[in-house]
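Participant: Build the 3D model from these lines:
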Amino acid sequence: MKKTFLIIFIFILNHFLSAQNTSTHESFEENIPKGISATGGNLELDSKRIKDGNYSLKWNWVSNDTLVFKTSIGYHPQRPPLTLPVMIKNN
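Facilitator: Here you go, the predicted structure:
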């Protein structure tokens, strides 16, 4: 009984620790969010090519242009899955 509980507990703990990824979603429905800019070209809202909603960000880039995010973009380095050593003792 104890080892069954321990195994279940470890699987649940691993699930919760590996599912802590958070994400940030920028909306372009009303305007281009502050903190997003281009160094050379310009940014505008576009309704031709969208994924979610009615508008997307269109970047009219020029040579050596850079898209700058001075805001959180939801990037988190991928962590390896947590694995805990389990010792099962047979009585």
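Participant: only C-alpha atoms for contact and neighbour calcs from this point on.
Facilitator: Noted.
Participant: buried residues in the strand or helix carrying I7?
Facilitator: Secondary structure from DSSP states H and E places I7 in helix 2-18. Within helix 2-18, no residue counts as buried by 16 or more other C-alpha atoms under 10 Å.
Participant: tell me what whichever helix or strand comes after it is packed against?
Facilitator: Of the helices and strands lying after helix 2-18 in sequence (DSSP H and E), the nearest is strand 36-38. Judged by 3 or more C-alpha pairs under 8 Å, 6 or more residues apart in numbering; DSSP states H and E, strand 36-38 is in contact with strand 67-69.
Participant: what about L67, neighbour count?
Facilitator: Here the number of neighbours of L67 (other C-alpha atoms under 10 Å) works out to 14.
Participant: Now show me the structure for the sequence below, then we'll compare the two:
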Amino acid sequence: MTAYIANHQKKKSLLQKREQELEHALSHGFDDSKLERAAEKVREAKLAVFKALFSQSSVLPPHSYEESEEAIKWRDMPVSEIIRLYSVH
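Facilitator: All right, here's what the predicted structure looks like:
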């Protein structure tokens, strides 16, 4: 039995926080460098959620994680596209 039990909800709540930060930056007209940093943080949080979901639903060890098509899409997505996605909200 493992001594550590992962809390996957933390990754999801961090993603929500990062998304709110990006939406806030967009609605208040922050400069491009701050928008890019916020978008990168959203990307990192989104990829962490994909890994957490893999870990939660798989019997394989976490180091055997292979990115899904959705994860690859987010990893390769340009920052400008992430900003555009969240500016629509």
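Participant: So after superposing, what's the score?
Facilitator: Between these two chains, after superposing, the TM-score reads 0.30 (TM-score structural alignment, normalised by the length of structure 2); 43 aligned residues with a C-alpha RMSD of 3.7 Å.
Participant: In structure 2, which helix is the longest?
Facilitator: Longest helix in structure 2, counting residues (DSSP state H): helix 32-57.
Participant: now the angle from the helix or strand containing R84 of structure 2 to helix 32-57?
Facilitator: Applying DSSP H and E as the criterion places R84 of structure 2 in helix 79-87. Helix 79-87 of structure 2 runs at 80 degrees relative to helix 32-57, counting by axes from the mean of the first three to the mean of the last three C-alpha atoms, to 10 degrees.
Participant: Quick check: L85 of structure 2 vs L26 of structure 2, distance?
Facilitator: L85 of structure 2 is 11 Å from L26 of structure 2, where distance means C-alpha to C-alpha, to the nearest Å.
Participant: Could you check which of these two is surrounded by more residues?
Facilitator: Set side by side, L85 of structure 2 and L26 show more neighbours around L26, with 21 against 10, by other C-alpha under 10 Å.
Participant: how about the nearest residue to the more buried one, chain neighbours excluded?
Facilitator: Distance criterion C-alpha to C-alpha, 6 or more residues apart in numbering; nearest residue to L26 of structure 2, sequence neighbours excluded, is S87 at 6.5 Å.
Participant: Please apply the same query to S37 of structure 1.
Facilitator: V68 (5.2 Å).
Participant: My read is that that neighbour contacts I36, right?
Facilitator: Yes. Between V68 of structure 1 and I36 there is a contact under C-alpha atoms under 8 Å: 5.7 Å.
Participant: Count residues in the vicinity of K58 of structure 1, would you?
Facilitator: K58 of structure 1 is flanked by 16 other residues according to other C-alpha under 10 Å.
Participant: ugh, typo on my part, it should be D32 of structure 2
Facilitator: Around D32 of structure 2 there are 13 residues (other C-alpha under 10 Å).
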